[in-house]
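> Give me a 3D structure for the following:
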Amino acid sequence: MLASVDPVPSLPGALPPALPDSWPPIARLAMLSGTCLLGVFAGLALAGGVIAVVWDVPLAGVAALLGGDAFHPHQRAIARTAQAVLHLAGFTLAPIVLLAFTLPTAAIGRWLRAQAHLPLPPMLAAVALTLVSLPLISAAIEWNAGWHFSGALTEFDQWMRAKEIAAQRLTTQIAQMDSVGELLACLLTLALVPAVGEELVFRGIVQPTLTRALGGRVHAGIWLTAVIFSAIHLQFLGFVPRLLLGAAFGYLYQWRGRLAVPIAAHFANNAAQVLLLYLSQRGALPGFDPDATTALPWPWVLASGGATAALLAWLHRGQMHAVAPAAAQPPPADA
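From the prediction side, this is the model:
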């Protein structure tokens, strides 16, 4: 019989209980990768079925629609549905199923009960951090967009740019918004769903697992997770800004111990881009180019850097402290 769920300790200033994972890090990461991949395949099948039933599109035609090689009157809705279902299946449901089958009920129960508490001030500070850092990130975007590889890496450079074009085509399909309803659909598909799923996988599972593998080196675990987080998007002309954001999300989770904090920051980053795109499409931002890779004026960048540093310092000063390195301890034995 599985052990019962223990009440969540309420020690002042203590981090919430971590998932006490006794699996070897390499095994945990292999299981996570395989489960997420299976989730993506299941999501493909489910999305294809939903699209076939709702919009009467044959399964063979779904790939052509998503690739921009065919047309349908409801093409944007189809693309959003596919994006949401794939992400939910691969990055949210799959890791939850994995945890349910590989960790004791008591461990998951303690973790979920702690995560259910939403710390409003840190969440608001995380949102503010994301928004005030946008000018600073624009400088990283400009620098990264200028990357060029030659010689032995010429083929990689061509592949990298082809992936950027393909990603831009898909984004154009999904993010064209002609109504408030479509704006809300994009906020759900492009902001909320990815924020929840990616933070669960990368900050909730990958980061503590890599930290264990690296002998408890927290900073190394955070930055290595951020590298993987950025690389897995396969958009290398945006690798550096995404790396910096991933590291920031990692520190938010490390300092506060609740996924709601990096989820709020991640959502704010994605939602800001969706809102700017919507306002641009409505003509409310004359002269604004959503595809531009030039940095904002340097006074803005410097002011953004100062505000970002101040918010990070505040969040760091208010960090909670772990009572014990729970993530490195084996789970309690089943009763």
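
> Every contact and neighbour count from this point should use C-alpha atoms.
Fine.

> Give the buried residues for the host helix or strand of Ser280.
Using DSSP states H and E, Ser280 sits in helix 260-281. Buried residues in helix 260-281, defined by neighbour count with 16 or more other Cα atoms under 10 Å: 260-272, 274, 276-278, 280-281.

> Stretch 228-240 too?
229-231, 235-240.

> can you check stretch 24-41 too?
Neighbour-count burial for stretch 24-41 flags 25, 28-29, 31-33, 35-37, 39-40 (criterion: 16+ other Cα under 10 Å).

> Show me those residues that map onto helices.
With DSSP state H as the criterion, helices contain 25, 28-29, 31-33, 35-37, 39-40 from among the buried residues of stretch 24-41.

> Please give the structure of this sequence too, so both can be compared:
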Amino acid sequence: MTDETPLEQDPLSTYDDAESPTEPVEPDEHRPARPPGPGLPESVLWAGSIVVLQILIAIPLMIAMAVQAGGDWMDVNAPLDEMGPNGRMLMFGLPTLLAFVLLAVPVMWRLGRNPVATLNLSLPNATQLAIVVSTVLPLSLIADGLYWAANEQWEALVEQMPLFEVLDGASVMETLDSQVKGASVLVLLLFIAVVPAVGEELVFRGLIGRGLVSRWGVVMGVLLTSVMFAVVHMYPPHVAAIFPVGMVIHLVYLATRSFWMPVLFHFLNNASAVLVLSSGAPLESDPQPLLVAGAVVYVLIAMWLLWRYRTQYRAEDGETFSPPYMTVAEPVTESGYRRSIPQSVPVAAIFGLLFVAQVVLATMDVMAAVGG
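Here you go, the predicted structure:
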């Protein structure tokens, strides 16, 4: 049995690992509830398994392409060229898709007896939704700024130490720009936005983040999870850019207690890159420092407000469900705790309008880049 904690599934009883979950044990005030896993070593293995599975799946695909190229390993690009943009996107995206499909069952098993309640598939309210979606584009500005700065330093380092050039092959930006430009928007959205949004959120925020936050606390748990999330993207400038994105996505999950919100955030973040790619505009641009600084302020204010309007679970007498560690999981219905989310029509309206304004301005910027 996994080390599932009773506080997430039944706050009125405790279980030992050797005992059946159908046989409640009298609460022991001297025995603290054990935080759920995974711990740090196991989390590293889960994160590493994503990379390992992708490599293992990619190897037979590369062999098949080499065979199709007449056994010439140096000319595997020839079959790719014949496939066209959609075929190339399928070949590049298939290892990631299959890796997450293979990981889905063990991840759900590791989440315990009730993985749906542990992930928490409840919906947010309009206030939370407006704040979250309006944060996506400002955060992408911050990520772009970090990517640009880190890429300059990385290129200088590679010039001094050519050995590191091997990591350039992990550049997602370069692959997208050179290999799959021209693929249909739906194919790009599937492999670049939908698959990573669901798969990576299930593994990192749903499983790894759950264990690390419960065992290391919110600050260290979010930091460690975000580091792992960034590192699996491998290309150093991309790692630097992804790190703050991972932190914000994790905070969104903790505040809303809805698995759909990090998935939506991740999807919108990646989908914006897909739309830029499909438009023909350059994926990489040098963001203006003042815009990046403004984006930082915006994201900080948005996260502060989101926490003020965070989801909690309360009993009829007003008591808040407060286990000894941070969790997004739903308490069982029999416990008497009900989902409670503050609502503010003005806040929802303001951030909704801000999101619309951001989309309009971003669209105008892309159109100007294409026209220029």
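
> coming back round to it: out of the buried residues of stretch 228-240 of structure 1, what pair is the most spread apart?
Using Cα to Cα, the buried residues of stretch 228-240 of structure 1 span at most 14.3 Å, a distance reached by Phe229 and Leu237.

> I'd assumed Ala183 of structure 2 was in a strand, is it?
No - assigned with DSSP: H, G, I helix; E, B strand; the rest coil, Ala183 of structure 2 falls outside any strand and is coil.

> so where do the strands sit in structure 2?
For structure 2, the strands defined by DSSP state E cover 312-314, 338-340.

> Packed most tightly, which of those strands would that be?
Counting by mean count of other Cα atoms under 10 Å, strand 312-314 has the highest mean neighbour count of these, with a mean of 18.

> Now for the closest residue to Gly250 of structure 1 other than its chain neighbours: which residues touch it?
Nearest-residue entry for Gly250 of structure 1: Ile222, 5.4 Å, with adjacent residues in sequence omitted and distances by Cα to Cα, 6 or more residues apart in numbering. For Ile222 of structure 1, the contacting residues are 207, 211, 247, 250-251, by Cα atoms under 8 Å, 6 or more residues apart in numbering.

> Map Ile222 of structure 1 across to structure 2 for me.
Structural alignment (TM-score structural alignment) places Ile222 of structure 1 against Val222 in structure 2.

> Pull out the buried residues from stretch 307-316 of structure 2.
Neighbour counts over stretch 307-316 of structure 2 (16+ other Cα under 10 Å) mark 307, 309-314 as buried.

> would you turn those residues into JSON lines with distance to Met108 of structure 2?
Below are the buried residues of stretch 307-316 of structure 2 laid out as JSON lines (distance: Cα to Cα, whole Å):
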{"residue": "Trp307", "distance to Met108 of structure 2": "28"}
{"residue": "Tyr309", "distance to Met108 of structure 2": "29"}
{"residue": "Arg310", "distance to Met108 of structure 2": "26"}
{"residue": "Thr311", "distance to Met108 of structure 2": "23"}
{"residue": "Gln312", "distance to Met108 of structure 2": "24"}
{"residue": "Tyr313", "distance to Met108 of structure 2": "24"}
{"residue": "Arg314", "distance to Met108 of structure 2": "27"}
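
> could you list every residue that touches the closest residue to Val370 of structure 2 other than its chain neighbours?
With sequence-adjacent residues excluded and distances taken as Cα to Cα, 6+ apart, Val370 of structure 2 is closest to Ala281, at 5.1 Å. With Cα under 8 Å, 6+ apart as the criterion, the residues that contact Ala281 of structure 2 are 366-367, 369-370.

> Just the buried ones from those, in PyMOL syntax?
Filtering the contacts of Ala281 of structure 2 down to the buried ones (16+ other Cα under 10 Å) takes a single PyMOL command:
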select buried, resi 366
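
> I'd like the contacts of Ala281 of structure 2 laid out as TSV, including distance to Gln68 of structure 2.
Output for those, formatted as TSV (distance: Cα to Cα, whole Å):
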residue	distance to Gln68 of structure 2
Val366	39
Met367	40
Ala369	39
Val370	37
